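Q: compute the structure for the input listed below.
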Amino acid sequence: MNHQRIAFVIEDLYGGGAQKSLLYTADQLRQRGHAVKVFTLRDRVEHRLPEGLEIENLAVVTPFTKATSTVLTEKWQARKIKKALDAWKPEVVISCSCDKITRHLDLPNLYFWIKSDVSAKFSDPAQREKAFAKVRRFYTGRKVIAVSQGVKENLEKVVGLKAETIIPIYNPYEREPFEAMAAEPLILPDGVEEGRYFLSVAALEPRKRQDRLLRAYRRAVDEHGLSFPLLIMGKGKAENEAKVASLVKELKLEDRVHLLGYHHNPYPYIRAATAMVLTSEAEGLPRVLIEALLLHTPVISVDCPSGPKEILTQELEDFLLEPDDESGLAAALARMEANPVTIEPRHYQQFLRENVLPHFEALNL
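A: So this is what the prediction gives:
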């Protein structure tokens, strides 16, 4: 294998799945023998930093640059980034979550890593077109990595992006860390039994569509005799949490639905669930479904843009529903309760690190 120098550029390492997957990808490439360096634009770190992974803070995002954000400021920041990259001489540069600045870099080996599906984020036509125009302005003629085939297709067909190239590469995963976290103690609400409940793990916000989930669950109880409870794990703004709690009461589900709030480690709950359920309006490539499969927990999902249909393959295709098909979702819950799918490695092998990392390694070939 030809070892390379690979640089990642990201605004910070605070919160978020994008930061988590970047750190994991960078460290796995380092472990495979590549020289890897992560350049951050400000010193804001929440995630655990892998031992041995080189991180350099360029300190080009400050309260002053935030307050005076203009194209001139962005170009000044980009020059600082280029100076650091020129000094380190990477063969591949991957930008993530800071493209407003890095779009000003003119490097032949620069890739923009897009992890969400902008085509499904806005219902208002004016906001939608404004977002599309921004994507075209940033990435026309550039090299792009899309987190899923669905994101690639929507960038091309819906957004109308004419990039130099768009390469779909999944986030890489390994089972062992999730199995270790899932082995921690599991504390369930009174009356809820291990292996006999459905689980939703998502932020409490309109885009995650807990309303769709709760109505479908109510139908599953009424029309199919569903008996397993539903656990909803996640937090959100106070008004969003209140809306979900209010709908639980409105649907008379207080004795069946448990709102667990946020848990730092959701994996014991995921492993012990009958199935993970996702009802979002839009995703890029939903981590929670892949992580459930890695723990051999079945999944049920709506076919929202743009990742679920790439995850629910083989037998799981029967549990992929049209987004507004609440009747179908109710029936899927009942089918899963009666006859849960047995998850095997063939259901998630395309996401394992040994199958994903070679695609990153091939970027400069």
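Q: rest of the way, CA atoms for contacts and neighbours
A: Noted.
Q: and Gly141, what does it touch?
A: Going by C-alpha atoms under 8 Å, 6 or more residues apart in numbering, Gly141 touches Lys162, Ala163, Glu164, Thr165.
Q: the same query, at a cut-off of 6 Å, please.
A: Neighbouring residues of Gly141 by C-alpha atoms under 6 Å, 6 or more residues apart in numbering: Ala163, Glu164.
Q: wait, a strand at it?
A: No: under the criterion used here (DSSP: H, G, I helix; E, B strand; the rest coil), Gly141 is coil, not part of a strand.
Q: ok, it to Glu164 distance?
A: Gly141 is 4 Å from Glu164, where distance means C-alpha to C-alpha, to the nearest Å.
Q: I'd say Ile169 and Val147 touch.
A: Yes: the criterion here is C-alpha atoms under 6 Å, and Ile169 meets it with Val147 at 5.4 Å.
Q: of those two, who's got more company?
A: For Ile169 versus Val147, neighbours defined as other C-alpha atoms under 10 Å are more numerous around Val147 (23 against 19).
Q: surely that one touches Ser116?
A: No: between Val147 and Ser116 there is no contact under C-alpha under 6 Å: 7.4 Å.
Q: excluding its backbone neighbours, what's nearest Val248?
A: Glu254 (6.1 Å; C-alpha to C-alpha, 6 or more residues apart in numbering).
Q: and Gln350, how many neighbours?
A: Close neighbours of Gln350, defined as other C-alpha under 10 Å, add up to 17.
Q: count of residues packed around the nearest residue to it once chain neighbours are set aside?
A: Leaving aside its sequence neighbours, Gln350 sits nearest to Val356 (C-alpha to C-alpha, 6+ apart; 7.2 Å). Number of residues near Val356 (other C-alpha under 10 Å) recorded here: 18.
Q: would you do the same for the sequence below? I want to compare the two.
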Amino acid sequence: MKEGNVAFIIHTLSNGGAERIMSYLTQNYSTAENKYLIVYHRSEVEYDFSGELISLDIAPSNNVFGKILNYLKRIYKLRRLKDELNIKKSISMLDSPNIINILSKRKDKVIISLRNHKSKEYSGLKKLIYRKIIKFLYNKADKIIAISKGVADDLIENFKLDKTKINIIYNPVDKIKIQSLMHEKIIEEHILNEFKKNKIVINSGRLSYQKGQWHLIKVFKKIAENNNGVKLAILGKGELEQELKELVKSLGLSEKVIFLGYQENPFKYIYKSDIFVLSSLYEGFGNVIVESMACRVPVISTDCKSGPKEILSSENLRNYDEDKINYLDYGVLVPCFKDEKINYDSELSNEEEYLYKAIIDMLDDSNKIEYYKINGEKRLDDFSLIKIVSKWEEL
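A: Below is the predicted model of the structure:
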């Protein structure tokens, strides 16, 4: 039975985990009479989607008053669209689209999705402002979707959101599509040669504070000193790119670390790697973990809030210790880094030492690598597109 017209609202459909999930959702959502993808700018649509594309087309602004005015314009435009298109359900992802979705409510059911561990996401004045906004506005939504239990607990405990409105829906993984893309050839000959000649430890994500890549680079210094045939590959771009490249240079790792930049198809690089490492300080879910599992690559992750532990473990955790290396059913967890500031000291912290040991143990144990390749792929059944999208359709 069709449920009427559904709007999917996000600022852009390119270069991001939430954006990729919205792409999957629009393509596989089957109970809508008509689907409308509403974005801020038509030019920023790179992922595939299904439905009619509508752009709010409001030029960005760099000053505070301009940003506020843009919010008001987007709310006004979206409110008119909801009336004109007879929208019955509006699904939004990320803070700005969530805010305009709530404030443009008409007769539609407003569903917002929170993609990160919000209490860790911001700092300073921005943290104070968003904390107030979340507490005041988000309870006005009809449904609040948290992408992990950790995110849900954070929203209830730290933002006092109504737990009766919160549903936990994990991110889906398009296993078939990923396993098709991962077999594409790496066309850059010099990079292909590096992947053929060396064992590759790979990381993928925005080059930002949240993703903690400087910890992995510091750890890799010790790995490179004792293991000549191992290289680190880093996928992504971001505000810390130049700083991370300078760190690599200062540690004498220029020949050992490969910066791959943003890649439209990251899976062909992950698939040809030996280990995937998530070095994040916090997450909402950790899409790239399940994507690496789909690429049949074993995963080592920090035990950050939230997501990795839920993905890599079964429900019944035995002998789990957050201060040690945990070899779980579907991957390996190491203690999360405790320092709040970027620290480039050459001496490794206890947490960095644990990450070093976990990587070395995995590189030296082919049986362990094979075990996590097989078990990781089994875990994907819990995140299948059919299973996850049906939960969205039931809201």
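Q: pretty sure the residue nearest to Val248 of the first structure sits in a helix.
A: No: going by three-state DSSP, the assignment for Glu254 of the first structure is coil, not a helix.
Q: tell me how far it lies from Leu247 of the first structure.
A: Note on Glu254 of the first structure: its distance to Leu247 of the first structure, by C-alpha to C-alpha, is 10 Å.
Q: Gly141 of the first structure now?
A: Gly141 of the first structure is 47 Å from Leu247 of the first structure, where distance means C-alpha to C-alpha.
Q: ok, now Gly15 of the first structure?
A: 29 Å.
Q: more neighbours: the two, which one.
A: Using other C-alpha under 10 Å, the more surrounded residue of Gly15 of the first structure and Leu247 is Leu247, with 16 against 12.
Q: need the longest helix for the first structure.
A: Across the first structure, the longest stretch assigned as helix under DSSP state H is helix 71-88.
Q: circling back to that earlier point, and the residue nearest to Gln350 of the first structure? What does it align with in the second structure?
A: Aligned by TM-score structural alignment, Val356 of the first structure pairs with Ile388 of the second structure.
Q: using the three-state scheme, assign its match.
A: helix.
Q: next one: Glu291 of the second structure
A: Glu291 of the second structure ends up helix, using three-state DSSP.
Q: next one: Tyr372 of the second structure
A: Applying three-state DSSP: Tyr372 of the second structure is helix.
Q: can I assume it is in contact with Val299?
A: No: applying C-alpha under 6 Å, one finds Tyr372 of the second structure not in contact with Val299, separated by 7.5 Å.
Q: tell me which of these two has more neighbours.
A: Val299 (28 against 25).
Q: tell me where the second structure has strands.
A: 5-9, 35-39, 52-55, 87-93, 109-114, 143-146, 166-168, 199-204, 230-235, 257-261, 275-278, 299-302, 326-327, 332-334 (DSSP state E).
Q: and of those strands, who's closest to Tyr356 of the second structure?
A: strand 332-334 (9.7 Å; C-alpha to C-alpha).
Q: and for that closest one, what span of the first structure is it aligned with?
A: The aligned range for strand 332-334 of the second structure in the first structure is 319-321, by TM-score structural alignment.
Q: so which residues make contact with that stretch?
A: Contacts of stretch 319-321 of the first structure with the rest of the structure, by C-alpha under 6 Å, 6+ apart, involve Ile300, Ser301, Val302, Asp303, Ala332.
Q: gap between it and the chain center?
A: How far stretch 319-321 of the first structure lies from its chain's middle: 19 Å, per C-alpha atoms, centre = their mean, to the nearest Å.
Q: likewise for stretch 103-116 of the second structure?
A: 21 Å.
Q: one more: stretch 353-363 of the second structure?
A: 23 Å.
Q: tell me the buried residues in it?
A: For stretch 353-363 of the second structure, a neighbour-count test (16 or more other C-alpha atoms under 10 Å) marks Glu353, Tyr354, Leu355, Tyr356, Lys357, Ala358, Ile359, Met362, Leu363 as buried.
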